[in-house]
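Asks: no FASTA, just this:
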C-alpha cells in the first residue's frame, strides 16, 4: 500500500477537508482500511478543532521559554494534528500494512488533548469521561522517562567504552605497551574500519530480530571485549581488540535511532537526539571522574592503572547491557511481559502513541518491527541518490574537529600536565559542548532549517583552527589569555596557548544530531530509513578514519601541516557542501512541484492508487533542508 510523510500535506489540494471527531476523548475504534471512507465521511467537517501539520515555524523564544504552552488556557482542547488520514479519499492509500505490529491501536478518528499529551496535572490526575475513567498523564514525558532515558543510558555505555582509550593515554598506555603515536593512529583506524564494515550487516540483523534484542546483545559482547583489554600485551593484541570492538559496536547508533522513531514524531526526534548526545557528554564527564579515581590504582597487584580502567568500565557497561534486555520493549503496544505484567501504557495511551506517530509519518506503518529487508529493498535504498549529498556531509563535517579532540589528552600530557589533572582538564570543553549542542539543535527546529544551521559547527571551528595554525613562537600571553578566556586558564607558552585554543575549539556546537534527524526525515520509509541511517553513519566513520591520520608523528607537536589541511576542509564545507546540499533539495522539491501541480486531481488519485514508488521516490514527497 502506498504511503507518504506529513511533509506532503503542503501539497494537498486547496479544497481538501479534514475529519474532526466531535468526541475528543473517543475510545479506540475498529476502523479498517476498507471502511475508512464511510467512517471518516461521517465526521468530516471544516477540521477547525485540529491543529495544523507539524511543518509550522515557531519563534525561537517560544521554544526556549515554552511561551505557547503557557498561553494555552484550555488544557482539554484538541492536540491532534491534521494528516492525510482525515481525508476519506487519501486515507486508504496510506493505511498501515496488515503486518504492522501496532495496527490494532491505530485509530484515525482518535482525538486527544494537551493535558493527555504533554501537560502534567498532579492535582487532577484522574477524570471521568462518559463511562471511562481516564488517567491524565503527560504521555510524551512518560515516553521520555521510560524510553528515551534508557536509550540515553545505553548510548552512554557505548561512549564509556569508546572513550576509555583516550583516558588510558593519560596513564602511560603507549609506553607500557611499547607503542608509538603511529600505532595509536593505526588502532583508531582499525576500529573505524571495523565499525564501518559492520554498520549495514548489523542493521540488517537488527531489522530481522528486532532492535530490542540486538541492541542489548551488542552491548554485552563489546563489554566483554572491553574488560578483556585488562590483559593487553602489545601492539598485536591492541589492534585485535580495537577491531573486535569496532565490529561489535557498528550499527548500534542508527539502530537505536530507528528504535526511538517508533515512539517520537519527526519534529520531536531531533531534540531527543540532541539530548541523546548530551547524555554522551555527561557520561564523558562522569567517565573522567571515574578515570581519575581508578587510575590511582596504578601499581595495585603490580598492574597499570589503565588496565584497571578497562576492567572496571567493562564490568559497568556489561551490567547496563544485561539490564537493557529488560528495559527495551519492542514497540509502544508490546510493553507487557512476564516481568512487567501491566506494561507502560494503557490502551488509551497506546492509541495516542501509535496514532500520533502515524499521523506525523504514515510510512512508519509499512513494515513490521521484526521484518527483514529484501535484497531488492536494500539495493533500492543504497541507490537512493537523493541521500548522497547527506552522505558527503557525513564524510566531511566532522574532520576539522576530530584530530584536536583525539589528541587532547596526549597533548595535555606532552605539555607537562599530570595524569589526574589531564583527565579533569577535558571537562570544560565537554560542559560547554553540551550547551552549544542543545542551543544549535533548538535553533534548527525553531527556524525549520538544517543546512544553514549545521554550518555553525565549521563557523565555530575555523577561527580557532586559524589561530592555532598562526601562533608565533613567543606569543603575548595576555592577548592569548583573552582569546582563550572561554576555558578560564592562563597559558604562557605557544604550546599552552595552542592547547587552550584547542579546548575552546572543542566546545563547538555539535550538529550531528541535526544531520542524523535530517537523514532520517529525508529517507521517507522504514526500509530506507534503516539502510540510509547505516550508510550515513558509515560515511561518518569513514570521516573518522581520515581524521585519525591527519596529525602525524613527523608533524608534532604543532601539527602545522595537519592544521592547514583542517582549515581547507572547513572552508570547503562552508563554501560548497552545505550551501550546495540546500540548493539541491530546493531544486528537487521544485521539480516535483511542477510535475505534481500539473496533474489533475483525477491523475493524482490514479498515481496514488497505482504507483510503485516508495518513500522519498514518490512525487508527493518533499525533502527537508
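Replies: Sure thing, it's come through. Because the structure is predicted, anything quoted here is derived from the model rather than measured. Numbers count the residues shown, from 1 in each chain.

Asks: only C-alpha atoms from now on, for both contacts and neighbour counts.
Replies: Noted.

Asks: hey, where'd the helices end up in the stretch 101-250 of the chain?
Replies: 114-117, 139-143, 149-168, 173-176, 181-209, 211-228, 235-249 (DSSP state H, counting those that start in this stretch).

Asks: so what secondary structure elements neighbour the following helix or strand past the last one?
Replies: What it means is helix 235-249. Next along the chain after helix 235-249, taking DSSP states H and E as the criterion, comes helix 252-261. Helices and strands touching helix 252-261, as assessed by 3 or more Cα pairs under 8 Å, 6 or more residues apart in numbering; DSSP states H and E, comprise helix 181-209, helix 211-228, helix 269-294, helix 526-547.

Asks: what about the residue nearest to residue 275 when sequence neighbours are not counted, neighbour count?
Replies: Excluding the flanking residues, the one nearest residue 275 by Cα to Cα, 6 or more residues apart in numbering is residue 438, at 7.3 Å. Residues near residue 438, counting by other Cα atoms under 10 Å, number 21.

Asks: second one coming, line it up with the first:
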C-alpha cells in the first residue's frame, strides 16, 4: 500500500469483543448486569406466555381436525385446507402495517388490544356451524394475530444489543414449539368434554383456549412494557443506558471465535457512530431495494413452511399410525419438546461463537433428512421410522426459526428500517404458511408424499439461499475493508455514514 495513503487514512477505534461506549458517557455508574436481569424479568416471561397462547390459538385447528371438525361441519374436498390458507393471507397482509404503527404508538395498549380481539374470535370459533363461518373467524384471527410476533420481535431489538438478542428471541420463540406440546396435552384433556352442553370436544378446545387468552390479554394491559424511553421498571438512568446500548451495538459484539478481529476489520468499526433512530420513510423503500431482504425472505420460506407443516399437521400425520385420538394427541407432545430444548441449547452456542449461518446450515440438513425419511418409508408399515423422522425435523425447524429472524435483524441498521425489515420478512414469509396449508391434502392421507416432497423442496431452496447470503455478506465485508483502506469515503461525515445505515462501510455484516 502507498505509505502516503496509509498516513492519510483516518484513525478508527479498535473493537475486539464487547459493545462499545461513546466517548461522552461510559455509564460506569450503571450496574449493567442488573439492568439486563431487570429487562429479562420484565419482558421474557410475559412475551413467552403471550406467544405461547398465540401459537396455540392459530394451530389448534390441527387438533380439532383429529377430533372431527371436518366431519361435523361437513367440510369436503379442499375446504379444510382453505380454512388454513385464509389465516395466512390475512396474517401476511396486516403484519407490515402493524409494525409501522407499533413504532409510533403505545405498545402497552396496541398489542394487548389485538390479543383481546383475537381471543374473542377464537372463542366464537367454537360456535361456528358451517364452512363459511369457520372461514370468517379464521380470517379475522389472522388479522388480529398479525401484530404480535413481529411486534414483540421488534420490541426485543429495542431492549437488547445484537449479541444479546438471539438467546432472548429463542427463549421467546420456544413458546411456539412448546405450544405444540401444550396443544396436544390440552386437546387430549379438553376433548374428554365431548358432548358437554351439547358441544363437541373440538368446540370446547376453541372456547376454553380462547377464554384463557382473553384473561391473559386483560392483565397484559397493565404489565406489557412500553418503549425503552418510557419503561416503567427501569430508572431514568437505566433507560438512557438501554437506549445507548442498542444504538451503539454492532455485529462485532460478542464475537468469541478464538481470535480477535484482524486489523482491517477492526478499522471498519466506529465505536462512536451509533444508529439512526429517526422514522425516515426512505428506510421503508430501502428494505424493498435491499438484496439481503429477498435472500432472507427465501431462507425464511425454507424454515416457515416446515414449521407450519409441523405445527398443524404433526397430529394428523401421527393419526395415520392407527392409534386412538387421545394417544395421537399425546404422541405429538415429545416431538415439540425435543425441538424446544435443542433450540434453546443451540441459541447459547450460536451466541457464544457469534455466527448464524453454520447453525442454519445444520438445521436445514436435519429437516432435509427428516422429510426424506418420511418420503422413503410407508407410514403404515414403518411407523417407528416416520415417527423418528418427525423428531429429526423438529431438531431443525424450531431452532432455525429464531436464528433466521435475528440474523436478518442483526444485519439491518436504522431502527425504522429494522422495524419494517423484520415485518417484511415475517409477513411475506407467512406466505409459506399459506403454501404449506395446501401441501397436505385429505386424499393423500396417511402417506402425504406430495406434502413431504414440497416441504423438502422449500428446505433445499432455503439452504441454497443461506449459502448465497453467507457469500454475499463475506464479499461486502471484504469490499468495505478495501474501500476504506483506499480512502474512498474520506470526504464523508459521521452523519452521512449514520444515514447510510447497514450500507455504511463501517457496518460489518454478521455471518
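Replies: Structure received. Note that this is a predicted model, so its numbers are computed, not measured.

Asks: any idea what the TM-score is?
Replies: Remark: TM-score between the superposed chains equals 0.86 [TM-score structural alignment, normalised by the length of the second structure]; 481 aligned residues with a Cα RMSD of 2.7 Å.

Asks: follow-up on the earlier one: show me what the residue nearest to residue 275 of the first structure lines up with in the second structure.
Replies: By TM-score structural alignment, residue 438 of the first structure lines up with residue 344 in the second structure.

Asks: its match: which element?
Replies: helix 325-353.

Asks: packing partners for that helix?
Replies: Secondary elements touching helix 325-353 of the second structure (3+ Cα pairs under 8 Å, 6+ apart): helix 165-190, helix 291-319, helix 383-410.

Asks: what do you get if the cut-off is 10 Å, keeping everything else the same?
Replies: On a contact count with 3 or more Cα pairs under 10 Å, 6 or more residues apart in numbering; DSSP states H and E, helix 325-353 of the second structure meets helix 32-66, helix 165-190, helix 291-319, helix 357-376, helix 383-410.

Asks: buried ones in the fourth one?
Replies: The one in question is helix 357-376 of the second structure. 357, 359-361, 363-368, 370-375 (16 or more other Cα atoms under 10 Å).

Asks: find me the equivalent region of it in the first structure.
Replies: Going by TM-score structural alignment, helix 357-376 of the second structure sits over residues 451-470 in the first structure.

Asks: next: stretch 122-135 of the second structure.
Replies: Taking TM-score structural alignment, stretch 122-135 of the second structure hits residues 226-239 over in the first structure.

Asks: next one: that stretch to chain centre, how far?
Replies: 31 Å (Cα atoms, centre = their mean, to the nearest Å).

Asks: next: stretch 147-155 of the second structure.
Replies: 9 Å.

Asks: read off where it ends up in the first structure.
Replies: Under TM-score structural alignment, the match for stretch 147-155 of the second structure is residues 251-259.

Asks: and of the helices and strands packed on helix 252-261 of the first structure, who's closest to residue 113 of the first structure?
Replies: helix 269-294 (20.7 Å; Cα to Cα).

Asks: quick one: the helix or strand that comes right after that closest one to the second structure mean distance?
Replies: Next helix or strand after helix 269-294 of the first structure toward the C-terminus (DSSP H and E): helix 305-327. For helix 305-327 of the first structure, the mean deviation from the second structure after alignment is 1.2 Å (mean Cα distance after the TM-score superposition for the first structure).

Asks: helix 305-327 of the first structure maps to which residues in the second structure?
Replies: So helix 305-327 of the first structure sits over residues 201-223 in the second structure, by TM-score structural alignment.

Asks: give the full set of residues in contact with the match of residue 438 of the first structure.
Replies: 166, 167, 168, 169, 170, 171, 172, 173, 174, 350, 398, 399 (Cα atoms under 10 Å, 6 or more residues apart in numbering).

Asks: who wins on neighbours among the residues you listed?
Replies: residue 398 leads the contacts of residue 344 of the second structure on contacts (other Cα under 10 Å) with 31 neighbours.

Asks: how near is the closest residue to that residue other than its chain neighbours to residue 461 of the second structure?
Replies: Spatial nearest neighbour of residue 398 of the second structure, excluding adjacent residues (Cα to Cα, 6+ apart): residue 339 at 5.7 Å. Per Cα to Cα, to the nearest Å, residue 339 of the second structure is found 22 Å from residue 461 of the second structure.

Asks: between the two, who's got more neighbours?
Replies: Neighbours were counted for residue 339 of the second structure and for residue 461 using other Cα under 10 Å; residue 339 has more, 24 against 15.

Asks: how near is the more buried one to residue 182 of the second structure?
Replies: 13 Å.

Asks: who touches both of the two?
Replies: Shared contacts of residue 339 of the second structure and residue 182 (Cα under 10 Å, 6+ apart): residue 176.

Asks: that's all I had, so thanks and see you.
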